[in-house]
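> Okay, sequence plus prediction incoming.
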Amino acid sequence: LEYAGLIPHQALFTPPGSPHQHLPYVVTTVVVGVGLYATLAFTVRAFAGIYERQRRELVRREQALSRLSAKLLSTREEERRQLAGRLHDELGQTLAAARWALAAGSPQEADQLLGQAVELLRDLARELRPPLLDELGLEPALRHLVERFSAASGLKVELELTLPRGRLPRRMETALFRVIQEALENVRRHAGASRVEVRLGVEGGKLVGEVRDDGRGFDPGGPEGVGLPGLREWMSGVGGSLEIESTRGKGTRIRFWAPLPSPV
């Protein structure tokens, strides 16, 4: 303390009985006490700041989880509604026509209509969980999906797949398949496109995919993009992300990515 200039040199050699005899010790005690108090106050303040940041982060994550759960419920409800609509509109009408054919004494026509109903049910089952996805894996299932889509829509589809060797986890394969399937369905319904590009491969240790069309484009927040938030939920469920870029008159680009898992 003397060296630092906090205590006068003479104070250390004050004669006994002097009123300043204990001054160095008092000053030392005060300085040490103030230092300890400042250190303690700084430590408490630092811990309080860390606690507050962690508390805010926890609240943010809870709110995000709540929003995600609500979106998942909404997406599932929308999928159920679409399935119910197809069952009612397509299957219901076909079965009703078969019943009328039987009532009119046309068993052959009724048999044809029942065959159409069976094929429709098979199509719905394939859309929910295509057998090729379970039996052969993601790449054959996607190639089959694109072939059927192109044949049904008349659109030219450029497909580029550079997937890793081996099978991906089932949940990952399902998510990637459904995202591409729903993106193509959105193109068919709304895009008015003449050409579609589908790409899925490995980039920088991640699985990266893209569905791009040259259609009319749309507002992702408008009614034409109602089913698209569900695509984000599929990717979020496997630790990935998805972004949608679309401008009126300039087409749409859906890009998605997820961590590359170990092959199974």
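It's in. Numbering: from 1, shown residues only.
> CA only for contacts and neighbour counts going forward, please
Noted.
> Next one: the residue nearest the centre of the chain relative to Leu65, how far apart?
Centroid-nearest residue in the chain: Ser236, 2.5 Å away (criterion: Cα atoms, centre = their mean). Using Cα to Cα, to the nearest Å, Ser236 is found at 11 Å from Leu65.
> And for Glu139?
For Glu139, the distance to Leu65 - Cα to Cα - is 32 Å.
> So for these two, which sits in the more crowded spot?
Glu139 (19 against 12; other Cα atoms under 10 Å).
> Who are the contact partners of the more buried one?
The neighbours of Glu139, taking Cα atoms under 8 Å, 6 or more residues apart in numbering as the test, are Leu161, Leu163.
> Confirm Trp257 sits in a helix?
No. Going by DSSP: H, G, I helix; E, B strand; the rest coil, the assignment for Trp257 is strand, not a helix.
> could you say which helix or strand contains the residue nearest to it when sequence neighbours are not counted?
Spatial nearest neighbour of Trp257, excluding adjacent residues (Cα to Cα, 6 or more residues apart in numbering): Val208 at 4.3 Å. Per DSSP states H and E: Val208 is located in strand 206-213.
> Please name every helix or strand in contact with the helix or strand just after that strand.
Later in the chain than strand 206-213, the nearest helix or strand by DSSP H and E is helix 229-236. Helix 229-236 sits against helix 23-86, helix 170-186, strand 241-246, strand 252-259, with contacts defined as 3 or more Cα pairs under 8 Å, 6 or more residues apart in numbering; DSSP states H and E.
> Near the closest residue to Pro130 other than its chain neighbours, how many other residues are there?
Excluding the flanking residues, the one nearest Pro130 by Cα to Cα, 6+ apart is Ala141, at 7.3 Å. By other Cα under 10 Å, 19 other residues sit near Ala141.
> So Ala141 is in contact with Leu133, correct?
Yes. Between Ala141 and Leu133 there is a contact at 5.2 Å, judged by Cα atoms under 8 Å.
> what about Arg55, distance to Arg67?
Counting by Cα to Cα - Arg55 and Arg67 are separated by 18 Å.
> sorry, back to before: to Gln116, which of the helices and strands packed on helix 229-236 lies closest?
When these are compared by Cα to Cα, helix 23-86 sits nearest Gln116, at 13.7 Å.
> tell me the angle that closest one makes with helix 229-236.
130 degrees (axes from the mean of the first three to the mean of the last three Cα atoms, to 10 degrees).
> for helix 23-86, the distance to its chain's centre please.
24 Å (Cα atoms, centre = their mean, to the nearest Å).
> Please point out which parts of whichever helix or strand comes after that helix sit buried.
The helix or strand immediately downstream of helix 23-86 is helix 92-103, counting by DSSP H and E. Judged by neighbour count (16 or more other Cα atoms under 10 Å), helix 92-103 contains these buried residues: Thr94, Leu95, Ala97, Ala98, Arg99, Ala101.
> Second structure for comparison follows:
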Amino acid sequence: MSLFWRIFGLNAVVLGTATALLLWAPVTVSVPVLLTEAVILVCGLVVMLVANAALLRIGLAPLDRLTKLMTRVDLLRPGQRLPVTGHGGVAELIRTFNAMLDRLEAERATSSARALSAQESERQRIAQELHDEVGQSLTAVLLGLKRAADQAPGPLRAELQQVQETTRESLDEVRRLARRLRPGVLEDLGLVSALTALTNDFATHTGLKITRHFAADLPPLDAQTELVLYRVAQEALTNVARHAEAERIELRLRRTTGAVVLHISDDGRGIGIGREGDGIRGMRERALLIGATLEIDTGTTGGTHVSLSAPTAKKPVPTAQEEDADHG
């Protein structure tokens, strides 16, 4: 039944019932109307309006559910759908809305894959330039400063050594930035070694105490899944340093049935109820890229808990290069 006929039928039931009561009820209306008769008529009108409102609420309940879903739907949290029952106009509307969400989520996953692939390529290019150009230039400056300091008189030698030390610190910082942009350890030694190096470097520069727990039975993962796990851990640690005011962080990597779970928790102030920032939405986009599930909440004892469950067997989202090859 279409929405028009559903509303028409509900009103027809109410008006038909009211008409039947007027025809067969032993009630007459005097002229002028008596107080008791006016009370009966008003009560009848109220009952009719209440019945009409109740029936309309029941009939339009699917539209209310659809409206609420529209206000809270988020393409970074896929799978939000309404159940479809019947074959009327409302059911067809819900079915069409669910199909639209399917298309939007698929398009969002593909566009996110393209954007993240381009982002990683740009990071690798910048890291390479930092390592090759800036790093080599600073190394040359260091060698020149050393030669100048060896030949300089005492007071000037001390100043040149100070500049040399500053340049060496800048070189170390450039190398650290290059490692953050392009985790070479991840490509060469795998996820566990990369996370170990990441947390060690993070603890050194922030002073936070980080404990790690890596399961011994971790399954082999493809390069894309390892990169997503690494980037989510990197962003979660960065958020802790910037916003959490924490002192301790715990990082766990364990295996479950059909998935690998990365869990990061801290003892800070929690995430609150505010709007999610770009960092968290970036983590959700990366999770969507590999079909993973990301949960971020505040624990019962405070702090923030980030949990990423990455499936070990997944259907990969096509990248820009793969789509171009298919079309070619």
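Noted; the coordinates are in hand. Just so it is clear, the structure is predicted and the values come from calculations on it, not from any experiment.
> any idea how far the residue nearest to the centre of structure 1 is from Lys71 of structure 1?
Distance from Ser236 of structure 1 to Lys71 of structure 1, by Cα to Cα: 11 Å.
> do Gly166 of structure 1 as well
32 Å.
> of these two, who's got more company?
Neighbours per residue (other Cα under 10 Å) separate Gly166 of structure 1 from Lys71, with Lys71 holding more: 16 against 10.
> What count of nearby residues applies to the aligned residue in structure 2 for Gly204 of structure 1?
Aligning on TM-score structural alignment places Gly204 of structure 1 opposite Thr257 in structure 2. By other Cα under 10 Å, 7 other residues sit near Thr257 of structure 2.
> Ok, Ile290 of structure 2 next?
So Ile290 of structure 2, with other Cα under 10 Å, has 22 neighbours.
> For the corresponding residue of structure 1 for it, which non-adjacent residue is spatially closest?
The pairwise alignment with structure 1 assigns Ile290 of structure 2 to Val238, based on TM-score structural alignment. Nearest residue to Val238 of structure 1 in three dimensions, chain neighbours excluded: Met172, at 6.2 Å (Cα to Cα, 6+ apart).
> Return the residue of structure 2 aligned against the one you found.
Met172 of structure 1 maps onto Thr225 in structure 2, by TM-score structural alignment.
> and its match, how far is that from Leu142 of structure 2?
Counting by Cα to Cα, the gap from Thr225 of structure 2 to Leu142 of structure 2 is 39 Å.
> again with Thr67 of structure 2
Taken as Cα to Cα, the span from Thr67 of structure 2 to Leu142 of structure 2 is 65 Å.
> Between those two, which is the more surrounded one?
When Thr67 of structure 2 and Leu142 are compared for neighbours, Leu142 comes out ahead with 20 against 11, by other Cα under 10 Å.
> residues in contact with that one?
Gln164, Thr167, Arg168.
> If you rank those residues by neighbours, which is first?
Gln164 (20 neighbours).
> hmm, back to that, looking at it, the match of Met172 of structure 1 is touching Gly291, isn't it?
No. Between Thr225 of structure 2 and Gly291 no contact is recorded; they are 9.6 Å apart, counting by Cα under 8 Å.
> Have a look at those two and say which one is more surrounded.
Remark: of Thr225 of structure 2 and Gly291, Thr225 carries more neighbours, 23 against 20, as counted by other Cα under 10 Å.
> Could you count how many residues lie near Asp267 of structure 2?
20.
> Show me what it lines up with in structure 1.
Checking with TM-score structural alignment, Asp267 of structure 2 has Asp214 as its match.
> Would you agree its match is in contact with His190?
No. Counting by Cα under 8 Å, Asp214 of structure 1 stays clear of His190, with 11.7 Å between them.
> residue in structure 2 matching Pro259 of structure 1?
Match for Pro259 of structure 1 (TM-score structural alignment): Pro311.
> what about that match, how many neighbours?
Pro311 of structure 2: 20 neighbours (other Cα under 10 Å).
> Can you give me the distance of it to Asn52 of structure 2?
51 Å.
> And Arg284 of structure 2, by the same measure?
45 Å.
> out of those two, which sits in the busier spot?
Set side by side, Arg284 of structure 2 and Asn52 show more neighbours around Arg284, with 21 against 18, by other Cα under 10 Å.
> Translate Asp102 of structure 2 into the numbering of structure 1.
So, by TM-score structural alignment, Asp102 of structure 2 is matched to Arg61.
> Let me know the distance separating that match from Leu231 of structure 1.
21 Å.
> Among those two, which residue is more densely surrounded?
Higher neighbour count among Arg61 of structure 1 and Leu231: Leu231, with 24 against 12, using other Cα under 10 Å.
> the helices in the stretch 1-150 of structure 2, which residues?
3-24, 35-72, 89-129, 135-151 (DSSP state H, counting those that start in this stretch).
> any idea how far the longest one is from the chain center?
Between the mean C-alpha location of helix 89-129 of structure 2 and the chain-wide mean there is a distance of 12 Å, by Cα atoms, centre = their mean.
> so how far does stretch 142-153 of structure 1 sit from its counterpart in structure 2?
Stretch 142-153 of structure 1, aligned to structure 2 and superposed, deviates on average by 1.7 Å (mean Cα distance after the TM-score superposition for structure 1).
> which residues are contacting that stretch?
With Cα under 8 Å, 6+ apart, stretch 142-153 of structure 1 has contacts from Leu155, Lys156, Val157, Leu159, Phe177, Gln181, Leu184, Arg188.
> List the buried residues in that stretch.
For stretch 142-153 of structure 1, using 16+ other Cα under 10 Å, the buried residues are Leu142, Leu145, Val146, Phe149, Ser150.
> Can you tell me what the first one aligns to in structure 2?
Taking TM-score structural alignment, Leu142 of structure 1 has Leu195 as its aligned residue in structure 2.
> Next, the angle from the helix or strand containing its match to helix 223-239.
Using DSSP H and E, Leu195 of structure 2 falls within helix 191-206. Put simply, helix 191-206 of structure 2 runs at 20 degrees to helix 223-239, going by the same axes, to 10 degrees.
> and the helix or strand that helix 191-206 of structure 2 is followed by, which residues are buried?
Scanning forward in sequence from helix 191-206 of structure 2 by DSSP H and E, the next helix or strand is strand 209-214. Within strand 209-214 of structure 2, the residues scored as buried using 16+ other Cα under 10 Å are Lys209, Ile210.
> Perfect, that will be all.
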